[in-house]
Every structure is written in C-alpha cells, then in structure tokens.
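In: Got a predicted structure here, sequence first:
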Amino acid sequence: MAQTRFSHVKISGITAVVPEHTIVIDDEIEFFNNDIKLLERNKKILGLGTRHVADERTTNSDLCEAAARDLLQSLNVDKESIDALIVVSTSHDYHYPASACVLQGRLDLREDCTCFDISGIACSAYVHGLWVAHSLIASGAAHKCLLLAGDITSRHSDRRNRNSNMLFGDAGTATLLEYTEEEKPSFFVTGTRGKCWDKLIAPAGGYSLPMEADIAGLEITDESGNVWRMCDDIMKGLDVFRFTTDVGPRGIAEVLEFSGMDKDEVDYFAFHQANRQIVRTVAMYAGLPKEKYSAETFSMYGNCGSAAVTMDLCRQLSASPVRHVCMATFGVGLSWGFCLVDMKDTFVAPVKTFVTPESNMTRKEKIDYWISYFKGGNNA
C-alpha cells in the first residue's frame, strides 16, 4: 500500500446536504415478497432504514453546490482565495465537461482556479480527494482547495432491484482545506486491486459499450427476480465483501503503524457506510471499540457513495468534535483509501436538507432544451 505523510495542511470545515425526498424501507415491503420476516431480517443484518433520494430535477452538482455555499458562508471564506476545486463522484452531470468546471462557474470562483474531477473509484474517492488536495497544498500549487464529494447513487440501479437499490442514498458534501504554518501531520494509505476491476461495475454508458437503441430498453431479470439494466451498477457481493474484510482491517493497521499512533489514541474511526454488516465486520476484525465508530449513518442515509464517509463525519462529529480521526474507505476498482488526520478546530456542520428549486428543469424540459441546442448547430 502507498504511504504519504503531510505536515502543513488543515481541514478547515466540512458540510453535507441530502435531498428532501426520503424512502423508508418499511414502505418497500412489496419488494420483499410482502414477507415481513424477510424484510426484518434484511433490516437487522444490513441496517436498512431511511435513505434520501433526489428527484429528476436534482443533480449531483445541485447537492454539491448547496454544500459548498453553506461551507463558504459558515467559514466566511472569500471565494477569490480558492485556487483549486476538486469534485469526486461517479454521478457526474455529464461525460464532459467536468463537474468541477460546471461548479466553478456556478460558484463564481476565479478563472485561474484549477478545476478537475476524480471519477470511477466511488466509495474510496473522498480519501483520494483529500490526498490530492493535501498534495496540491503541500507542493505550493494551491493555498486553499475546495473538495466536493457527492453522488446520486439511487440512480445507479432500478428500484425493483433488491440486490442493490435498497442500499443507496444521495448526498453532496463540501470540504475546505488550506495551508497552515502549524505542524499538523496527516497520514494516507492508498491502493488498488485492479485485477478485480469487474467485481463492481456499470457495464454500459461509457465508450466501451455506449447507450444505443439495442440496449437502451433492455431489462434482465435474474433468478431472484431483480431487474437489471446494462447501465446499472452490478456487484459480485461475496467477492466485494471478502475484499473489504481483507483490506479494511489491514489498511487501518497500516495507517496506524505509519502514523506511530495506537488505536486507543484515535478519537473516532469514520468508515465508508457500505452497510451495517460490512462496517461492523471490518471494525471487529480491526479490534475497534464500539464507541469509536458507527454503522448507523447507513441506517439514516444509506450508502451515499463517495459522500458516505463524509456523511458519517457530519452526523457524528458536528455536535461532538474530536481531534484524531481515522477514515477507512474501499470501493470501485477495487480501490481503497485510509487516512489519519488532525481535525482539531475543524468546523463540522450537521447534515442539512436540500430543497430543489422550482426553477430546476424536469427531464422533459431538459430534453427539449438540448434538442433546441443541437438544432442551433455550431452557430453562436
């Protein structure tokens, strides 16, 4: 595993928002063959509860923009002082341009602010984003970096798919990092098991298998009755579970050893909220005390993809600030990211609800808009 240490970067603040619409698992008993025992068993094992789901008028950029505006206002940050903007997501509004470019314009950041996306690693992306932001600031390439992590994971599968859809919720988060003269050590451990790239994948929608008429309406029903589309996430669950329970405890042990700290010195362990079973299993294998981590963020918000670990930070630490935080994430690729950071004096806001503006376009309005745009051709 790759190891990196930084000394003069601080995390100034973190905010998170979720869309207003919610789905309660108890209201989905029809997807469990109307079997209350089956539903309760899934709730107990996986921790299924409530998840926030964006409507068709809400995009990932909407959620991340709202989180960013809240953060900048809360910290009274001059937007002119931000010199790098990073967006981590697998739910970008477009193939291109980068969501960071779109949000740079919407947030009215200065034109020489460096903007780019980190994509395709999903649930480990936040720690990778932190690592890149630390690198930019430590190198002197940037002084203040705005990191936006968010996903509309509810759209990554069909709601009829009980293998997948019931796990996922939507969220957008914002983190501000900046240079500090203060000695503030942070430690990162990252890695990838690329030979297992197809264990968690959305097969169609890229340029290997573009969405065209031959697959656009195709639905595949598996032996359990789950409905799949070619653009949906498909996960080889047992393989991914084995991966997380292998990499998770080892990654935590490695980042602790690298930092020279004992787990007793860490105030809180923030996990990627994949589901209750995975969080508890990794924590158990890592030998962590129950009071130092939580799997309940998943029960309240679902697996929010790249934003999941940030959601846990905001839910747990907004009212109970701590100093030494270890983050443990694992996701698509198969990839992982662990870090141990000093969050003394970091502003952490509670999770807020995003209300979609009435002016946001519906799907039909978007289609009509782009038809008109195309008809204009290359004319200015």
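Out: Received it, and whenever you're ready, just let me know what you need.

In: use CA for all of it now, contacts and neighbours both
Out: OK.

In: Geometric centre of the chain: which residue is closest?
Out: The chain has Ser306 as the residue nearest its centroid, 1.4 Å off, counting by C-alpha atoms, centre = their mean.

In: How about that residue, nearest residue that isn't a chain neighbour?
Out: The shortest distance from Ser306 to any residue that is not its chain neighbour, by C-alpha to C-alpha, 6 or more residues apart in numbering, is 4.4 Å, and that residue is Cys123.

In: from what I can see the one you found touches Ala328, true?
Out: No. Contact between Cys123 and Ala328 fails when scored by C-alpha atoms under 8 Å: they sit 10.0 Å apart.

In: what about the two, which has more around it?
Out: Shown here are Cys123 and Ala328; by other C-alpha atoms under 10 Å, Cys123 has more neighbours (32 against 29).

In: take a look at this one as well, against the first:
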Amino acid sequence: MFTPVISGTGVFTPDQVVTNAELVEAFNAYADKQNALNAEAIAAGEVEPIGHSSEEFIVSASGIKQRFVMDKSGVLDPDRMYPALAERADDAPGIMTDMGVDACRKALAQAGVDASEVDLVICAASNHERAYPAIAVEIQQALGAGGFGFDMNVACSSATFGIQAAADMVRSGSVKKALVVNPEICSAHLEWRDRDCHFIFGDVATATLIERKEDAQGDHFEILSTRCLTQFSNNIRNNNGFLRRTREGTGALPDRRDMQFMQNGRKVFKEVLPIVSKHILGHMAEEGVAPDQLKRLWLHQANKTMNDFIGKKVLGRVPEEGEQPNILQDYANTSSAGSIIAFDKYSADLTPGDLGVICSFGAGYSVGSVLVKRA
C-alpha cells in the first residue's frame, strides 16, 4: 500500500468578467422588455411581472460580487441571456479540454512532473459538453499522458469524489500519478433570466495531481482519508443532458428553463447544511481528529451564509480569519471546482503537521470530504 499525496493544483480562470453591476443592468433590461411585451396580461392579472434585480440583493443572498465566464457578450445581451459558445468541429479540441489542459499544466508544473508520467486522468464535472468520447481521454491525449482516463459526474461534489477514486487507485498501486480535472462551464446551464438564480454561477477549471508520497518532489499534502455520501433529492436538478426532448409533434426544443439549473433554495439550505456538518464531523471522528486540531476548511463555494454555518458547526465556534476561506466574491459558484480553488489559493501558508478538510457538496444530495495533512 502507498500513501497518496496532493503534490500540485492548478486553476484556469477565463479572461472575461461579469460584475454584479453589469449583470443587474442586463437582467433589468430583459425584465423591462418582457414586462412591456406582456403588459396586457400583467394588467389582467394573468401574468406576474418580472421584478428587478439589484447589486445589494445579489451580495446579500450569496456574497458574490463578480464571476468569470467563457463568454460575457451572450450573457449580457437582454435578448439572449446565455453564453454564445460556438460549436466546435469534431476534429477540434473541446472547450472543456482546452480549459482542463491549462489547469493540468499548472498543476504539473507546481509538482515538477511531466505529463508523460501521468497514468490516470479523471474529468469530474457537473456537466459535460458531450456524452462520449470521454472528455478525460481527450485531455489525456492533449497532455501526452499515458494510462487511461474516464469521466464522472457527481454535480458539485465531483472534485472530491474524483480525488477519492484517484487516491484509492494510487494507494492500491494500480496507478502512480493521477490528474483529477474539473472544467466547469456553469454559465451554459444557468438560467440567467431567472431573478432567483441569475447571479449564482461562473466558469473555471481546476486540476489536482495525486501521486505516491515517495515520488513527490516538492511541498505536498498527505491524503489521510476520504469519505463520500449520497442521498437522492430532486431539490437541485438539471435536465439539460444529451437526451434532449422535443415538443410532441413539432420537433422544436422546449423552453430552455426546463433544461437548465433548477433549485428549491430553501429546502436545499434546510436539508443540506445538517448533512454536510454531520458528514465532516463524522469523518474527523473516525480519524481521531478533534475540531480544535483542524487548521483549515476548504469548502464548496456555493453561498457565503451556508459556508459560515458549516464552519461554525464543524469548529464549534465562529471561524477565525483565514480558517474557512471564501473565494465566492470573485469566482461565484463554480460547482465542483470551488473547493479546489480555495485549496489552491489558501494552503501554502500551512506548516508541516497542519490538518485540513477539503469538502464539496451539492445535487444528489452528495457530499465528499478529503482529510489532508501538510507534509
């Protein structure tokens, strides 16, 4: 048996930013147009008018101040309100591949590892741009990696579930070096025309290199243990898979709202928080780790209030500055990539022996946690 370690992480950040001010302006223009088109029905009480959004509402509801996206022109067009991502030819690399390769190369550079040494690539994300061939295999080829690759989807928990799978294979000896890649084009499955959720998501890609401890050349974190949990719920759902339904007898695509991210926010908040807090505390207890031994919590970046609640439950007190870092204000919710961004940006200051937990949670419901120690 071998000890798996995280020896490198990388983050690809799109070069386009949508601020709350820009988003509010576009959304309110869309709302005004729709209300004008439906003025008679609204006056007759047959249709509810679309209310305006505001910067204050977005920050209060989520803690988000901006988000990075692959295409802001389509998102900010009041007549469109979703990204204009050009379809690529079959012989061209996919969008997720380009994003993922950038993050992988950064993780490899940090660890001082050549891509040819990698013998496993897992592409773990909440949505994939196609069903097959696997995005992971395309990333494997683009990098020049060996071995094999496969895709997996556990929504916002995909990164930690992928880390568990890779760590288990490294631990057993079936692979030596693995990349877990999380390319998230969340802007493509968000309904930007829905005031309740139009501000939530951003785009990004992360990568985590996992290898045997004896092979690690630089600073690294030992993966002490991993723990995953799923419990079915319809409260977070997305029907925009590769099985695209049509309206009976017309051949036309149905309204986009049925195909995009949907969530019953109140139920999610009420049900998920106890599950996540219990999961992390149970994982720590199994490994004999007390809350006061934990130096850092790298949580899924969905909502600041949710993270503050979980941090307080796990630590038994309000987290001190830096103990539970948030990157929401800059990146928004990036699904599975959020906890890895937080780890990438807020882990270098830990000293040997320090313990931390990487945790992601979301649709499913699903929760994944990774207990690590700075080596």
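Out: Noted; the coordinates are in hand. Treat the numbers as computed from the prediction; the structure is a model and nothing was measured.

In: rewinding a little: contacting residues around the alignment partner in the second structure of the residue nearest to Ser306 of the first structure?
Out: Following TM-score structural alignment, the counterpart assigned to Cys123 of the first structure within the second structure is Cys156. For Cys156 of the second structure, the contacting residues are Ala125, Ser126, His300, Ser335, Ser336, Ala337, Ser360, Phe361, Gly362, Ala363, Ser366, taking C-alpha atoms under 8 Å, 6 or more residues apart in numbering as the criterion.

In: Which of those residues are retained in the first structure?
Out: Comparing these with the first structure on both residues aligned by TM-score structural alignment, their matches' C-alpha atoms under 8 Å, the contacts found in both are His300, Ser335, Ser336, Ala337, Ser360, Phe361, Gly362, Ala363.

In: What residues sit buried inside stretch 53-60 of the first structure?
Out: In terms of neighbour count (16 or more other C-alpha atoms under 10 Å), stretch 53-60 of the first structure has its buried residues at Val53, Ala54, Asp55, Arg57, Thr58, Thr59, Asn60.

In: Provide the aligned range in the second structure for the host helix or strand of Tyr373 of the first structure.
Out: Following DSSP states H and E, the helix or strand that holds Tyr373 of the first structure is helix 363-375. Helix 363-375 of the first structure lines up with nothing in the second structure when matched by TM-score structural alignment.

In: where does that helix sit relative to the chain's centre, distance-wise?
Out: 29 Å (C-alpha atoms, centre = their mean, to the nearest Å).

In: Pull the residues that contact that helix.
Out: When contacts are defined by C-alpha under 8 Å, 6+ apart, helix 363-375 of the first structure is touched by residues Glu56, Arg57.

In: Now check the second structure for the residue matching Glu296 of the first structure.
Out: Aligning on TM-score structural alignment places Glu296 of the first structure opposite Asn326 in the second structure.

In: Quick check: the gap between that match and Leu229 of the second structure.
Out: Separation of Asn326 of the second structure from Leu229 of the second structure (C-alpha to C-alpha, to the nearest Å): 23 Å.

In: So these two - more neighbours on which side?
Out: In this view Asn326 of the second structure and Leu229 are compared by other C-alpha under 10 Å, and Asn326 has more residues nearby, 26 against 16.

In: Buried residues, stretch 132-141 of the second structure. List them.
Out: Within stretch 132-141 of the second structure, the residues that qualify as buried are Ala134, Ile135, Ala136, Val137, Glu138, Ile139, Gln140, Gln141, counting by 16+ other C-alpha under 10 Å.

In: Run through who's touching it.
Out: With C-alpha under 8 Å, 6+ apart as the test, stretch 132-141 of the second structure has contacts from 93-94, 96-97, 100-101, 121-123, 128, 146, 148-151.

In: For the stretch 251-380 of the first structure, which segments count as helices?
Out: 276-286, 296-301, 308-317, 363-375 (DSSP state H, counting those that start in this stretch).

In: do the same with the stretch 1-150 of the second structure
Out: Per DSSP H, counting those that start in this stretch, the stretch 1-150 of the second structure has helices spanning 20-37, 39-43, 55-62, 72-75, 95-111, 135-143. These are given in chain order.

In: And those: which comes nearest Leu371 of the second structure?
Out: Each of those was checked against Leu371 of the second structure via C-alpha to C-alpha, and the shortest separation belongs to helix 95-111, namely 19.6 Å.

In: which part of the first structure lines up with the closest one?
Out: Using TM-score structural alignment, the residues of the first structure aligned to helix 95-111 of the second structure are 59-75.

In: Show me what counts as buried in that stretch.
Out: Of the residues in stretch 59-75 of the first structure, those buried (16+ other C-alpha under 10 Å) are 59-68, 70-72.

In: Same list (these) but as CSV, adding distance to Gly47 of the first structure.
Out: Written out in CSV, the entries for the buried residues of stretch 59-75 of the first structure read as follows (distance: C-alpha to C-alpha, whole Å):
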residue, distance to Gly47 of the first structure
Thr59, 26
Asn60, 25
Ser61, 28
Asp62, 28
Leu63, 25
Cys64, 26
Glu65, 29
Ala66, 28
Ala67, 26
Ala68, 29
Asp70, 30
Leu71, 30
Leu72, 34
